[in-house]
Structure formats: structure tokens, C-alpha cells
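Peer 1: this one's sequence-less:
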């Protein structure tokens, strides 16, 4: 779904910059998920499952193209 957009961004910025931005966005997303889980008392194992699910969904949507 998003793969063509990611490919265009990679061509424009280059692989190195894309990886930097992608890493920053992933870290921000994980921090947000962790804060959410901490706020609502969700267990660590459930949080880890949510992080894995987000990664797998990103692959399916083409965000990790």
C-alpha cells in the first residue's frame, strides 16, 4: 500500500537518510506505545506483543519496503 511512496522517498533522500528517519519514527512509535501501556497498566509482555504486531503490520502495509 505505502511501498511506492517509500520507494520514491528513498530515491529522493537516499537509503541512509531514509533509514535514519525510519529509525527515529519507529523509536517514537515504541515510546508512545510504552507510555500508553504504562498509563493503563498493561503488562510488559502485552506491550511487546503490540510492538511486534505494529512491526508486522508495517511490513504488510509496505512501510518497510
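Peer 2: Right, received. Where do you want to start? Given the structure is predicted, the values throughout are model-derived calculations rather than measurements. Numbering: from 1, shown residues only.

Peer 1: make it CA atoms for all contacts and neighbour counts henceforth
Peer 2: Fine.

Peer 1: separation between residue 17 and residue 36?
Peer 2: In this view, residue 17 and residue 36 are 29 Å apart by Cα to Cα, to the nearest Å.

Peer 1: Next one: the residue nearest the centre of the chain from residue 41, what distance?
Peer 2: Centroid-nearest residue in the chain: residue 26, 3.8 Å away (criterion: Cα atoms, centre = their mean). Distance from residue 26 to residue 41, counting by Cα to Cα: 22 Å.

Peer 1: Second structure for comparison follows:
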């Protein structure tokens, strides 16, 4: 008898104030007010990304920039980029051979290649 009284008392204290169904609690009277309180500028979906900008910050600067721009205009952008790619590849090979000759490791070689790129930008070769 005492066990049933405890169970009944316990059950009585666990009664919630929830009256209704899940539908009325989720879509009840406050739902329209909640929807109107959300700002309209919130975008739902994946963020919009702008395309990456691959422009050279030193464009038009450097002692060789005018010659590079004139050459690009004369032979065309496509052909110019092909020649530039070949020149960069040859220069990287020269740096690699130099590193082999002096016994420099790959990390030092990469550092020299980065330095060559920075110098090329400053001088206007990458205009």
C-alpha cells in the first residue's frame, strides 16, 4: 500500500502543464509572430562566394613592366602566357640544378623559387 502511494504521489508530481499535441506546440498561436520577428535579410542556403582575384598587385610597376605589356599586346595574351610559362619552367630548372650542385635541400630550393617569383613581381616581369 505504501509503495502504491509513493508511486501515485510521484506520478502526480511529474504531470506537466503541456496540453495538446506536438502540432499545436510547434505551430501554435506564437508561430506567425515568431516568423515576422525573423529579419528578412537572413539568407537560407549556401553562402555566395565571389570569384578569386588573381591580379598582380604590382601590375604596371617595375622597370620591365612596360616592355612586358607591349610584348603581350603585340604577340597576344595566349601566346604570351605560353612563353611566360616556358620561361618560368626553365628558370625553375636552373634553380633546381643550382641547388643540386651546392647540396641544398628541397626546402631551400622552394625558398629560392619563391624569392625568384617575388623579385620577378618587383621588377615587372609578371605585369
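Peer 2: The structure has been received and is ready for your questions. None of the values given here were measured: they were computed from a predicted structure.

Peer 1: which one in the second structure is aligned with the residue nearest to the centre of the first structure?
Peer 2: Here residue 26 of the first structure is matched to residue 88 in the second structure, going by TM-score structural alignment.

Peer 1: for its match, helix, strand, or coil?
Peer 2: helix (DSSP: H, G, I helix; E, B strand; the rest coil).

Peer 1: same deal with residue 97 of the second structure?
Peer 2: Assignment for residue 97 of the second structure (three-state DSSP): helix.

Peer 1: Neighbours of the alignment partner in the first structure of it, how many?
Peer 2: In the first structure, residue 97 of the second structure lines up with residue 35, judged by TM-score structural alignment. For residue 35 of the first structure, the neighbour count with other Cα atoms under 10 Å is 14.

Peer 1: OK, contacts around residue 35 of the first structure?
Peer 2: For residue 35 of the first structure, the contact set (Cα atoms under 8 Å, 6 or more residues apart in numbering) is empty.

Peer 1: now residue 47 of the first structure
Peer 2: Contacts for residue 47 of the first structure were tallied using Cα under 8 Å, 6+ apart; they are 33, 34, 37.

Peer 1: ditto for residue 51 of the first structure
Peer 2: Residue 51 of the first structure neighbours (Cα under 8 Å, 6+ apart): 30, 33.

Peer 1: That one matches what in the second structure?
Peer 2: Using TM-score structural alignment, the equivalent of residue 51 of the first structure in the second structure is residue 113.

Peer 1: Same question for residue 17 of the first structure.
Peer 2: Residue 17 of the first structure maps onto residue 79 in the second structure, by TM-score structural alignment.

Peer 1: From residue 110 of the second structure, how far out is that match?
Peer 2: 27 Å.

Peer 1: the more surrounded of those two?
Peer 2: The neighbour count for residue 79 of the second structure versus residue 110, taken as other Cα under 10 Å, is higher for residue 110 (15 against 12).
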